Each structure stands twice: as C-alpha cells, then as structure tokens.
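> The following comprises the amino acid sequence and a computationally predicted model.
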Amino acid sequence: MKILIVEDQRKLGLFLKQALIERAYTATWVGSCAEARDALCETNYDVIVLDLGLPDGDGLALLREWRSAGFNEPVLILSARDAVEDRISGLDVGADDYLAKPFSVEELLARLRSLLRRQSAVKETVLQHQGVKLDLLSRTVHLNGQPVDVTSREFALLEIFLQNPGRILPRTLISEKIWESHYDVDTNLLDVYMSRLRAKFEVPLGKALFKTVRGVGYQLI
C-alpha cells in the first residue's frame, strides 16, 4: 500500500515515513502543496496524510481542489488545529479522518489501517502473478500456495513489481519508493535485494520472473 505524507516539518515528515516503511508500507514524504500535486500526478496513492499549515497554501484548499477534481482516495488530516470547528471544516471539505497534533504514532497507524480496510472493499488487495500471491492486508506472500518468508523491504519491493507487471521499472523509481535516497541503490543494495527475491521465487519455480534491463532497471516478466 502506498501512502503520501504531506507535512511541512521535515523532521516529522521523515519520522512518519520511516515508521510506515518499517511496517512494510511504501511511503513518500513531501513538504508543500506544489510537491503534493506533483506526487499525485506521478503515481497513485492508497491514502494521504495531510497537514493543513503548508508553506505555499492551506491544506483545506488543497483537499477541496482534489475532491473537485474527482480524487476520491482517503485523506487523513494531521494538524495542530484541534478545535471542534476545525475538525468539522476538515470533514466537511472531504477528509475521511482528522487527528490533532500532538498525536500517538500508534493511533495514527491504527487510523490508517482502518482507512485502508475501508478502501479494500473497492480495491484489489491481493496481487498475483505466475504463482506469486501477495496479500496487502494480511502482509503475507505465497508461492504456489506455500508461504514465503520475506522482510518488510522485500515485501515492499515485490509489491511494486506486482503492481506493474511487464513494466520496466527504473532503478531511480525503485529507489524513491523503497529507500531514503539514491545512495543505497548506487552501492548495489538494490541488486542484493533482487538476488534475494530471485532465490526465494525463481529458484523454486525453476523459471525467470525478473528481467534485468541493463542501464535502466528491472522488469517483472
């Protein structure tokens, strides 16, 4: 599941991103309205965590803009504005939930899980390809019916491929979605994780699943 964090406080934004990644979600952090618009143009997200006090605009206006444009994904407002009137305004504009700062990270994660469960009623939550089955809700992976143990990062990497079968994924794209920076990929850490996926899936299957596109990235075939 992909989560977009729109939060102008760098420290908090990176903290939330890391907390989500550690729980096997794919998280992206941006710090302004403009960056949020760009992020949504580039890819789809399953849920958005939205701060209201942004440096280049108001979060409520941004949310109103999204809803007017037909964006229906769940949005959780995370804001220091904790008056009842503020909560009502946020929900009336189109937010699906509202959490005031300061907050408990565990409560935030619980609320996100709740929003994702609601989305599961209308979204595909099981991804399958060539005998590989990945369940986004239970966070489990099976190969031809047999469970496969994967790390949270391997799960996130596999999720990206299963969401884009046949598509050549550039190394930079994978880096942005899985790691904090491009540096890790430059040190061949991505190749290490791809070797692990191949050992866990290609070896038992006896056939190739992942194709290396030299100078570009990888492809699920």
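Looks like it arrived, so ask away. Since the model is a prediction, treat every value here as computed from it, not as a measurement.
> okay, CA-based contacts and neighbour counts for the rest of this
Will do.
> Output the longest helix belonging to this structure.
In the chain, with assignment by DSSP state H, the single longest helix is helix 105-120.
> So which residues make contact with stretch 140-156?
21-26, 131-135, 139, 178, 193, 197, 200-201 (CA atoms under 8 Å, 6 or more residues apart in numbering).
> Could you work out the end-to-end span of it for me?
For stretch 140-156, the first-to-last residue distance is 11 Å (CA to CA, to the nearest Å).
> quick check, distance from it to the centre of its chain.
Between the centre of stretch 140-156 and the centre of its chain there are 18 Å (CA atoms, centre = their mean, to the nearest Å).
> Only the buried residues of it, if you could.
Buried residues in stretch 140-156, counted by 16 or more other CA atoms under 10 Å: Val141, His142, Leu143, Val148, Val150, Ser152, Arg153, Glu154, Phe155, Ala156.
> re earlier: buried residues in the longest helix of the chain?
Leu108, Arg111, Leu112, Leu115, Leu116, Gln119.
> Stretch 75-94 now?
Val75, Leu76, Ile77, Leu78, Ser79, Arg81, Asp86, Arg87, Gly90, Leu91, Val93, Gly94.
> Next up, a structure to set beside the first:
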Amino acid sequence: MQILLVEDDRILCEFLEQLLRRDGHCVTISTTGFAGLEALRTGEFDLMILDRMLPELDGMRLLQQVRGEGFTLPILMLTALGTPADKVEGLDAGADDYLTKPFDAAELLARLRALARSRSGGYGVLVRCGDVALDAAARLLTGPVGGCEVSGREAALLAFLFRNAGQVLPRELLLDRVWGADSEVEEGNLNNYIFFARRRLLQVGSRVQIQTVRGLGYRVCEC
C-alpha cells in the first residue's frame, strides 16, 4: 500500500518507515500537519497514519480538514493521548482506528491490514495490469488460471510495476520505492525479486511480462 505517515517524532518516523517498508508498503513522511495535508492533496495514498500532537496544524484539525475535503482513505490515529475520551474524540472526528503509544509493531501491522480489508469489502488494495490483479493487502495475485500468495516485498514490487506499466523503471527507482532510499539492500536482491515476480506471473497463467531494458531497468507489458 501507499501509506502517508504524518508524525513529527523523527526517530519514530525512521522506525515506522523501516517497519512498513519491510512489510511491503511504500511510505511518504510528513512531519507537520500542513505538510501532511499538502502531501494528501497532491499524492495518491491508500491509507494514512496520523499523530495527534503535530506542529502548525494539530492532528485533530488535520483530520477534520481531510474529511471535510472529501478524502475517504482509512486513517489510523497513532498518539500518546489514550484516555477513553481521547479515543472517542478521535473516532468521532473521522478516524477509522485509534492506537496509543507505546504500541506493539505486530498489532499496528495487523490493524493496517484490517483497515485495508474493511474499506475494500474484505479485500485489500487491488491493482490490475492486463489479465492479472494484485490484492496488495491480502498479498494475493490472481490470473487466468488461478491465484497464488506473494510475500510483502513481492507485493510491493508488483504493485509499483503494475501501476507504472509500459514505463521503463530504473533499477535505482525500484530500490528506492520498494526498499527505501536509506536501505542498504544490494542490487542482487532486486534481481532475485524480479525472478520471483516473473515466476508468480507464470504460475497464474498471465501474459504480462517483466522485460529487462538493458542498461536502464525494467518495463511491464502484456504480450
């Protein structure tokens, strides 16, 4: 999923970015309320994680603004304010879920999966390309002859490739979007995951192919 994280604690941002990217998500970080609102207005996101105590524009006001402008993406409030009254206020303002700090990483990921499923009628974020469809949250790839489960990293790679079908995607861009700009992942890992992705497409009987563009990167096309 494409996740917008609005949080001003930079150490927590680094932790969450690594956690979410390891789980196969793409993450955009905003450290102020106004920056988060601008990112949402100009980008495309499947889900938002929102702190409540933010500089410039606090989380509650940002939440109300977002809902007032008609954005319907799921929003998880992640905050240190955890009294029952705080939770009620956040949920009534438009949050879909409310999790207090400190939190368990596994619980956070489970709540995100639940939000993706509930918003899409039991399925996750569906990305289509030719004769194949990827449910990124459920990690299910479906094609002409059936479906197969994929890992979180495979789902992130396939989702980015499918969303940019027909374009030549440089290796550096794929490493940045799937693993993160600060990741120490080696290019050999990308080669391995491209191999896995091609094998998955064959497994579901798809005509979609991931072509190698020598010296540049990869391109997805339907043959």
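Received, thanks. Since we're looking at a predicted model, the values are computed, not measured.
> Looking at the contacts of stretch 140-156 of structure 1, which are in helices?
Those of the contacts of stretch 140-156 of structure 1 lying in helices (DSSP H): Ile21, Ile178, Tyr193, Leu197.
> distance of the closest residue to the third one other than its chain neighbours from Tyr25 of structure 1?
The shortest distance from Tyr193 of structure 1 to any residue that is not its chain neighbour, by CA to CA, 6 or more residues apart in numbering, is 6.8 Å, and that residue is Glu154. Computed as CA to CA, the Glu154 of structure 1 to Tyr25 of structure 1 distance reads 11 Å.
> returning to that earlier point: looking at the contacts of stretch 140-156 of structure 1, which are in strands?
Thr26, Val132, Lys133, Leu134, Asp135 (DSSP state E).
> want to throw those residues into TSV with neighbour count and distance to Phe103 of structure 1?
Output for these, formatted as TSV (neighbours: other CA atoms under 10 Å; distance: CA to CA, whole Å):
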residue	neighbour count	distance to Phe103 of structure 1
Thr26	27	21
Val132	20	38
Lys133	20	35
Leu134	23	31
Asp135	16	29
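> From these, pick the one nearest Val126 of structure 1.
Comparing those against Val126 of structure 1 with CA to CA places Asp135 closest, at 4.5 Å.
> hang on, the closest one packs against Val126?
Yes: taking CA atoms under 8 Å as the definition, Asp135 of structure 1 is a contact partner of Val126 at 4.5 Å.
> What does Ala39 of structure 2 correspond to in structure 1?
Here Ala39 of structure 2 is matched to Ala39 in structure 1, going by TM-score structural alignment.
> In contact with Met53 of structure 2: list those residues for me.
Gly59, Thr79.
> pretty sure it is in a helix, no?
No: looking at Met53 of structure 2 with DSSP: H, G, I helix; E, B strand; the rest coil, it is coil, so not inside a helix.
> now Ser68 of structure 1: how far from Ala61 of structure 1?
Ser68 of structure 1 sits 10 Å away from Ala61 of structure 1, going by CA to CA.
> of the contacts of stretch 140-156 of structure 1, buried ones?
The neighbour-count test (16+ other CA under 10 Å) applied to these identifies Ile21, Ala24, Tyr25, Thr26, Val132, Lys133, Leu134, Asp135, Arg139, Ile178, Leu197, Phe201 as buried.
> contacting residues for the fifth one?
Listed by CA under 8 Å, 6+ apart, the contact set of Val132 of structure 1 reads Val141, His142, Leu143, Asn144, Phe201.
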